[in-house]
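Trainee: this is the structure alone, sequence omitted:
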């Protein structure tokens, strides 16, 4: 027996009673969800502060909209780094296991976020402050790039019932609105400081608090067991030596379709939760606290809607639920900006609250839809790469594109058209994917050439 087998087989769940298995499933879901919430707190904290602070502190000599573009350019670096993280941690997730890899991603993300709190501004070291932010944002992106695949698999691969994977896999997705809520709550709390204190040093405190959250996340993740599916791969000596190369060779279509399927989920999400701050303050004259509170309320709605739509996908099929969500998103973009344009704070507040529901119609079933598309020995690599490639074509560029479209046309209609175009791409890509709802994913899939 190899050292790897000795470490994994006893933790795989083989021989566990149904009650013991349920306990491990519950622990895995809790650990994945809480750990993911902490990681997304780190990532969203950066995106929230970007629109509120970074343009002023790190690009003070630029025109306001140009400074915003420059700040969002650094913000986008985190998205470019996410496929890098997917490649690195996807490899190790399929080689040494889901649990160990998830601990590494949490450390990578948390330490980089804490370091952001220490970066000097333009007044202190000039452009080097922006350079340091760029490096730390890249490290953040690497960490979160490996996080998603592992957290989803840690939950989904403990599910025994083939007809509940949509719900089980949606709980790590719940970490996104939870992280968004915590990030906006932290910024809202410290933005109550008088005068210029928030700009001077108050914004740094939420980043520094990340170190405490990392400690909590590590404590929780160290107590979980490896998934039965990975333990089985080890026992049967089917662990792939070079999983990232293998998945690119065997599943190129699934990787690309997974990325394109995220267009109408990820691009609008960052418009609704990041771009809205610069647009709302500069163009609509809204207060920072009003926008933070509205996004907080929207994230609370997602606490419920994400698992609900994940559960619905177990009933009507993953693809059906996902495509309905994409269609609704394409239409809602026009409604959203029309509501914002009214200038009425109650209507604007309602628009922001509703904005994440079309997103959640896709995000709920998305984890299972993508992860199920890859066989077990390549699942961490394939799901991570497909999911995170969307960061380069959707999430990262979205605030930049939205800012550029508005600065060029002086109209939010162009942004709504961009959202609709993303929805069309998603509908086509999702239609080309295979739906594994209710099917067994524990056995090795047929070879690519046989499918």
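Mentor: Perfect, thanks for sending it. As the structure is a computational prediction, the values presented were derived from the model and not from experiment.

Trainee: alpha carbons only for contacts and neighbour counts from here, please
Mentor: Will do.

Trainee: show me what the strand or helix carrying residue 93 is packed against.
Mentor: Secondary structure from DSSP states H and E places residue 93 in helix 64-95. In terms of contacts (3 or more Cα pairs under 8 Å, 6 or more residues apart in numbering; DSSP states H and E), helix 64-95 is packed against helix 55-58, helix 98-116, helix 128-156, helix 243-250, helix 379-390, helix 397-409.

Trainee: distance from it to the middle of the chain?
Mentor: When distances are taken as Cα atoms, centre = their mean, to the nearest Å, helix 64-95 is centred 11 Å away from the chain's centroid.

Trainee: also stretch 310-319?
Mentor: Distance, stretch centre to chain centre, for stretch 310-319: 20 Å (Cα atoms, centre = their mean).

Trainee: same thing with stretch 389-397?
Mentor: Relative to its chain's centre, stretch 389-397 lies at 11 Å (Cα atoms, centre = their mean).

Trainee: surely residue 168 meets residue 157?
Mentor: No. With contact defined as Cα atoms under 8 Å, residue 168 does not reach residue 157; the gap is 9.3 Å.

Trainee: neighbour count: those two, which is higher?
Mentor: Neighbours per residue, other Cα atoms under 10 Å: of residue 168 and residue 157, the larger number sits with residue 168, 29 against 22.

Trainee: residue 196: how many residues sit nearby?
Mentor: Counted with other Cα under 10 Å, residues neighbouring residue 196 total 10.

Trainee: same question, residue 428
Mentor: Using other Cα under 10 Å, residue 428 is surrounded by 14 other residues.

Trainee: contacting residues around it?
Mentor: Neighbouring residues of residue 428 by Cα atoms under 8 Å, 6 or more residues apart in numbering: residue 261.

Trainee: and it, what element?
Mentor: Counting by DSSP H and E, residue 428 is part of helix 413-431.

Trainee: report the buried residues of that helix.
Mentor: Judged by neighbour count (16 or more other Cα atoms under 10 Å), helix 413-431 contains these buried residues: 413-416, 418-420, 422-427, 429-430.

Trainee: structure B:
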């Protein structure tokens, strides 16, 4: 009879890695990390341009803000290589603590950077450096959180356990967007641009302290401890990954493209477009995003359950096909400017984001052996970010300016096709043993 990883560990370790503690530690870290990341995404859509890039053109400001947004996605694979190396060599726990510190410190310091009017060109330089730090930290976060959950999961429940790191982003986004929503309601535009936008960045310091407390209480995962006992660790995980596991790395990255494109076009681009072009009040659009992200959170456990029941590939294929169709809804729904139709568009896109995102918490770790799993899962995840998210708001902004929302919708559909190819070419991983 097979035993769960939790039951196979010594009693003291099993106690530290109880089901509730593992779930909470994997969830809270990604919630905080993505809170930090989404705080910047929202600020980029609303205020980063005029504060740090005071060009005469609003379009130039928006494009400059979205360039700084993309910097972190370039940094994320670097973070995956860096933290993945130590995660596969030293262990999951200590690496997760370090990634959380890097991300939290970078986010908090952004809240203290003066604007262009105060220190000139040094302001955007400091902003870019700290944004790069955000990307480094997040690059090391997700892979470790997914491994913490899946390497402790009982048989047949890996998709469900892997869902909790995937649920963190919904909560992180809801917290960051909700805070911006509250500030939009309580502050004037002048107050918000002067100092109000900095508050969510400063709140990150408190959240990181909570996350560190939780993660310092957990023990190493059973799968990694078993790899140590069998002396299976490799000296340079990234070299082994590139030489022996390049194919699943590429396919995993392609599979992630649809998740990122759906999310950042439905949030960062749509928020910027809705406020600046459709002239929907900022607080109204933020409120609609808060409602829509609830549907993303609801889709996450449903999709994870289905992935355990039917397999990773069938669930992903169904979600990706729906995402391809959803691109055609962008112009008539978002472009209408009607609040109910815009809300419907946001709900559709974020629900599909949850459907396609949830299985990744189990799928990407299942593609790799234990000795390169941290590196492989993280690199695939964050390479997908470069392809699907780093340039997504920028490309969408350019396409909207030159061809309208129909072109932006076509871009979303094309990104989904890229993911469909990746998923069709990979193996089903539901019955893979994480040894």
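Mentor: Yep, that arrived. Just so you know, these numbers come straight off a predicted model, no measurement behind them.

Trainee: and the helix holding residue 93 of the first structure, which stretch of the second structure?
Mentor: On the second structure, the counterpart of helix 64-95 of the first structure by TM-score structural alignment is residues 58-89.

Trainee: can you give me the buried ones in that stretch?
Mentor: Here stretch 58-89 of the second structure shows 61-89 as buried, counting by 16+ other Cα under 10 Å.

Trainee: can you check stretch 273-290 of the second structure too?
Mentor: 273-276, 278, 280, 282-290.

Trainee: mind checking which of those land in strands?
Mentor: Among those, no member falls in strands (DSSP state E).

Trainee: just the closest of these to residue 209 of the second structure, please.
Mentor: residue 290 (25.0 Å; Cα to Cα).

Trainee: alignment lookup: the closest one to the first structure.
Mentor: Using TM-score structural alignment, the partner of residue 290 of the second structure in the first structure is residue 296.

Trainee: next: residue 232 of the second structure.
Mentor: Matched to the first structure by TM-score structural alignment, residue 232 of the second structure sits across from residue 238.

Trainee: ok, residue 117 of the second structure next?
Mentor: Using TM-score structural alignment, residue 117 of the second structure pairs with residue 123 in the first structure.

Trainee: the closest residue in space to residue 127 of the second structure that isn't next to it in sequence - how many residues pack around it?
Mentor: Nearest non-adjacent residue to residue 127 of the second structure, counting by Cα to Cα, 6 or more residues apart in numbering: residue 110, 6.5 Å away. By the criterion of other Cα under 10 Å, residue 110 of the second structure has 20 neighbours.

Trainee: repeat for residue 129 of the second structure
Mentor: Residues near residue 129 of the second structure, counting by other Cα under 10 Å, number 15.

Trainee: check the one 4 residues further on too.
Mentor: Here the neighbour count serves as a burial measure; for residue 133 of the second structure (other Cα under 10 Å) it reads 23.

Trainee: and it, how far from residue 221 of the second structure?
Mentor: Counting by Cα to Cα, to the nearest Å, the gap from residue 133 of the second structure to residue 221 of the second structure is 27 Å.

Trainee: ok, now which ones touch residue 343 of the second structure?
Mentor: 288-289, 292.

Trainee: ok so, going back, run through the residues that contact the match of residue 232 of the second structure.
Mentor: residue 377 are the contacts of residue 238 of the first structure under Cα under 8 Å, 6+ apart.

Trainee: tell me the secondary structure at it.
Mentor: coil (DSSP: H, G, I helix; E, B strand; the rest coil).

Trainee: of all the buried residues of stretch 273-290 of the second structure, which comes closest to residue 100 of the second structure?
Mentor: residue 290 (24.7 Å).

Trainee: secondary structure element for the residue nearest to that closest one when sequence neighbours are not counted?
Mentor: Excluding its sequence neighbours, the residue lying closest to residue 290 of the second structure (Cα to Cα, 6+ apart) is residue 174, at 5.8 Å. Under the criterion of DSSP H and E, residue 174 of the second structure resides in helix 163-186.

Trainee: give the other helices and strands that that helix contacts.
Mentor: Where contact means 3+ Cα pairs under 8 Å, 6+ apart, helix 163-186 of the second structure is packed against helix 19-46, helix 122-150, helix 199-215, helix 282-310, helix 360-366.

Trainee: so the third one aligns onto which residues of the first structure?
Mentor: When you say that, I think you mean helix 199-215 of the second structure. Helix 199-215 of the second structure corresponds to residues 205-221 in the first structure, going by TM-score structural alignment.

Trainee: show residues contacting that stretch.
Mentor: 31-32, 34-35, 38, 42, 45, 99, 102-103, 106-107, 110-111, 113-117, 183, 186-187, 190.

Trainee: distance of the nearest residue to residue 68 of the second structure once chain neighbours are set aside relative to residue 341 of the second structure?
Mentor: Nearest residue to residue 68 of the second structure in three dimensions, chain neighbours excluded: residue 128, at 6.0 Å (Cα to Cα, 6+ apart). According to Cα to Cα, residue 128 of the second structure stands 36 Å off from residue 341 of the second structure.

Trainee: who's more crowded, these two?
Mentor: Neighbour tally, residue 128 of the second structure and residue 341, criterion other Cα under 10 Å: the higher count belongs to residue 128, 19 against 16.
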